[in-house]
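*Asks:* Need coordinates for the below:
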Amino acid sequence: MAQIELIATTAFGLEAVVARELRNLGYEELTVEDGKITFTADESAICRCNLWLRSADRVLIKVGAFPATTFEELFQGVKALPWPDWLPEDANFPVEGKSVRSKLFSVSDCQAITKKAIVEKMKQAYHRSWFDEKGPRYTIEVALLKDMATLTIDTSGAGLHKRGYRQLVGQAPLKETLAAAMIQLSPWRHDRVLVDPFCGSGTIPIEAALIGLNLAPGLLREFAAEKWGNIPEKRWKEARDEAQSLAQRDRELRISGTDIDEKVLSLARYHARQAGVEGKIHLQRQPMAELRSRYKYGFIICNPPYGERLGEEDEVKKLYREMGQVFGALDTWSYLVLTAYPQFERFFGRRADKKRKLYNGRIQCNYYQFYGPRPPKREEGTDNRVDE
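*Replies:* Prediction:
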């Protein structure tokens, strides 16, 4: 199979996580940059990466890149790329765009010029003057960064955080991709205890169960490239068969989530059923202050309230003090907390062993990591933590 240059996009701060996922899939030659990892693979990688990547946003085909400081350079550069290799005669190909620190700063003009250049290339290839665009969707992006234009085609369709299990959304939901990254940035493994005392609609426990059972997160959904004629249907079938064969559905997991809101817990139970992990996680209504465990060693991974609304700051300070006391009683546990509150450590009462900047949507957060002692007998497996 021919080699294709691909890009896995990701939120800032998660590049090392996604790079590790790609290496685990067998793709070793990677170029890691802010917000993206570029690699070369065959067409089957489009299928496998969409199915398996837990913390990436999208999988893109890199059609080409070139310097562009004028609209004429952009037009000629786009037109020179091999669009007919990817776009069939009836392709629906909308053009999206972005521009950062570039002379060509008008995104709408760049989109229009890119569209015109692609149409001119298609006219030459298909000997037609007009295209009705009623076929499969090939979303194209023209991205300008420091006067370098990169042209891509999106293979994913909906973002990879849309696993297919969460059709109902609670207040301020945590993206599935970020929840999966939080787990993968920890040393947690499937044979260890994990608790989320602010589980809301269940994203962290569900993502942990998918990881623990080695279930590909994309198994429940479809992708844009599945409708393309470029990639044989058998490639998708092979990728899905591989994912099914690697699943470890019989594993016993010790994952639980609690929350004080029964309404969001009902969402969590629904999402767990949709994800196929209902019997693998325990969900119950319980105030964080009542958190206890019969297990000596375990992990708390959570995304507590940040206190962003007016009048909530005092409540959040009180909550973080209480968290420090409750978590501190589990003195042999590790706890990992994502919050945008800048003085979290002060009120929690302990400085984190490690702190990592992450983004929850557009909100800049810190991921505070407090590590307890290792169990006396090293459990099976290797350290799962991702470090840069």
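
*Asks:* from here on, contacts and neighbour counts on C-alpha atoms
*Replies:* Will do.

*Asks:* can I assume residue 110 is in contact with residue 71?
*Replies:* Yes - look at residue 110 against residue 71 with CA atoms under 8 Å: they come within range, at 7.4 Å.

*Asks:* So if I had to pick from these two, which one is more boxed in?
*Replies:* residue 110 (25 against 15; other CA atoms under 10 Å).

*Asks:* my hunch is that the more buried one is in a strand, does that hold up?
*Replies:* No - when the secondary structure is assigned by DSSP: H, G, I helix; E, B strand; the rest coil, residue 110 falls in helix instead of a strand.

*Asks:* Touching both of residue 110 and residue 71, which residues are there?
*Replies:* With contacts defined as CA atoms under 8 Å, 6 or more residues apart in numbering, the residues shared by residue 110 and residue 71 are residue 104.

*Asks:* those strands in the stretch 51-200 of the chain, which residues are they?
*Replies:* Assignment of strands within the stretch 51-200 of the chain using DSSP state E, counting those that start in this stretch yields the ranges 58-67, 95-100, 140-145, 148-154, 193-196.

*Asks:* Can you give me the buried ones in the longest one?
*Replies:* Going back to what we said before, that points to strand 58-67. Counting neighbours by 16 or more other CA atoms under 10 Å, one finds that the buried residues in strand 58-67 are 58, 59, 60, 61, 62, 63, 64, 65.

*Asks:* Also this sequence, please, to line up against the first:
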Amino acid sequence: MNTVELIAPCHFGLEAVLKREILDLGYEISKVEDGKVTFLGDMEAIAYANVFLRTAERILLKVGEIHAETFDELFERTRELPWEDYIPRDGKFWVAKATSIKSKLFSPSDIQSIMKKAMVERLKRVYGVSWFEESGESYPVRVTFMKDQAVIGIDTTGVSLHKRGYRQMTAKAPITETLAAALIMLTPWNKNRIFVDPFCGSGTFPIEAAMMAAGIAPGMNREFLADKWDGLVPKKFWYHALDEANERMDTQIEVDIQGYDIDGEVVKAARANAKMAGVDHLIHFQQRPVNMLNHPKKYGFVVTNPPYGERIEEKAKLPGLYREIGEAFQRLDSWSEYVITSYEEAEKYIGRKADKNRKIYNGMIKTYFYQFLGAKPPKPRKNQGESFG
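*Replies:* Now for the predicted structure:
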């Protein structure tokens, strides 16, 4: 089967997590850049990547890479690409998104217009038609310019991969599902360890943790653009991916995953979202403020996204709130705690310097992923029945 290049964009700073996921699926990495990982696969890889990858934003089928400093060059280089290998005679195609960094061609709308004209010219000649009805399936094109070099791909995903299909109810300032999954993967947490989110909001951290624990593929219950591209990605590839997803799933496992929030309505929304995801039986949600955070077991994980104080009136409350977080962490002194926030004085008021700190962009907001590492639980002796959180 022919090898193609696939591009998986992700959050800046989390490329290594996505790279590991792709390698675990069995595909070869060809390039890692800021905000994206490119890998090699066959057409079946389009189905597997869309269904299984937890931290990618979408999957692009790479058409080509060109150099262009003028619009004439852009037209000619775009026209030279083998669009007919991907877009059928009745395909609906357009340049859905163009971005440009440090390049002479910087107007997204002009880039989109010129490229569409070049694609039309190429396909008119190949298919021997004078105009296109574009009545078939969608083939949106995305192009990224960097220093006059453009990478061009067709979007196989459609609605971003962070839309798992379970989050109908959202709290304010929600964290995306892909970012939540990536942050959990940056921790050593596994399904045998306790997981607590004291600011659970719409439940994204606990739900993503439960889906990982139960082996539920993130793309199992949604549609993709490419699942209608029968001539390019046959239906059997999607059936193979979904069959494997069903085989990997085990929702009968026993886990200790908890989500708390001070707002009762938010907790109700989190429960509803967990039910949509099929993991409500794996998570204990409760209305509880952070100053009530405690746990009888000695070892566990806190992974959370507390308020950032983006509004001025909220900013004044942050020192007190982060002091309460610090006091809760002291009560859980042998636990590991992971906090993502844009609040730059978080460590000061938590009262402890993080063991590790990683800068991550949550949308356009620069955030920090503070990692306060606890003691590792002792390994149980052979034939010892007791398990540790």
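
*Asks:* about what we covered before: in a markdown table, list the buried residues of strand 58-67 of the first structure along with distance to residue 230 of the first structure.
*Replies:* Written out in a markdown table, the entries for these read as follows (distance: CA to CA, whole Å):
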| residue | distance to residue 230 of the first structure |
| --- | --- |
| 58 | 18 |
| 59 | 16 |
| 60 | 14 |
| 61 | 12 |
| 62 | 15 |
| 63 | 14 |
| 64 | 18 |
| 65 | 22 |
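
*Asks:* wait, which of those is closest to residue 365 of the first structure?
*Replies:* Sorting these by distance to residue 365 of the first structure puts residue 58 at the head of the list, at 21.9 Å, by CA to CA.

*Asks:* residues of stretch 298-309 of the second structure that come out buried?
*Replies:* By 16+ other CA under 10 Å, the buried positions in stretch 298-309 of the second structure come out as 299, 300, 301, 302, 303, 304, 305, 306, 307, 308.

*Asks:* In strands, which of those residues appear?
*Replies:* When those are checked against strands using DSSP state E, the ones located there are 301, 302, 303, 304.

*Asks:* Show which residues not belonging to stretch 207-215 of the second structure make contact with it.
*Replies:* Here stretch 207-215 of the second structure makes contact (CA under 8 Å, 6+ apart) with 177, 180-181, 184, 190-191, 195, 217-218, 245, 248-253, 255, 257, 274, 277, 279, 282-283.

*Asks:* Buried residues of that stretch, list them for me.
*Replies:* For stretch 207-215 of the second structure, burial by neighbour count (16+ other CA under 10 Å) applies to 207, 208, 209, 210, 211, 212, 213, 214, 215.

*Asks:* With stretch 68-86 of the first structure instead?
*Replies:* For stretch 68-86 of the first structure, the buried set under the neighbour-count rule, 16+ other CA under 10 Å, comprises 68, 69, 74, 75, 77, 78, 79, 81, 83, 84, 86.

*Asks:* Drop anything exposed from the contacts of stretch 207-215 of the second structure.
*Replies:* Buried by 16+ other CA under 10 Å: 177, 180-181, 184, 191, 195, 217-218, 245, 249, 251, 255, 257, 274, 277, 279, 282-283, out of those.

*Asks:* and residue 128 of the first structure, how many neighbours does it have?
*Replies:* Based on other CA under 10 Å, the number of other residues close to residue 128 of the first structure is 12.

*Asks:* who touches it in this structure?
*Replies:* Neighbours of residue 128 of the first structure in contact, by CA under 8 Å, 6+ apart: residue 122.

*Asks:* And it, how close does it get to residue 33 of the first structure?
*Replies:* Distance of residue 128 of the first structure to residue 33 of the first structure, computed by CA to CA, to the nearest Å: 39 Å.

*Asks:* on that earlier part again, kindly reformat the buried residues of stretch 207-215 of the second structure as JSON lines containing secondary structure and distance to residue 379 of the second structure.
*Replies:* Compiled in JSON lines, those are given as follows (DSSP: H, G, I helix; E, B strand; the rest coil; distance: CA to CA, whole Å):
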{"residue": "207", "secondary structure": "helix", "distance to residue 379 of the second structure": "28"}
{"residue": "208", "secondary structure": "helix", "distance to residue 379 of the second structure": "26"}
{"residue": "209", "secondary structure": "helix", "distance to residue 379 of the second structure": "23"}
{"residue": "210", "secondary structure": "helix", "distance to residue 379 of the second structure": "24"}
{"residue": "211", "secondary structure": "helix", "distance to residue 379 of the second structure": "26"}
{"residue": "212", "secondary structure": "helix", "distance to residue 379 of the second structure": "23"}
{"residue": "213", "secondary structure": "helix", "distance to residue 379 of the second structure": "20"}
{"residue": "214", "secondary structure": "coil", "distance to residue 379 of the second structure": "23"}
{"residue": "215", "secondary structure": "coil", "distance to residue 379 of the second structure": "24"}
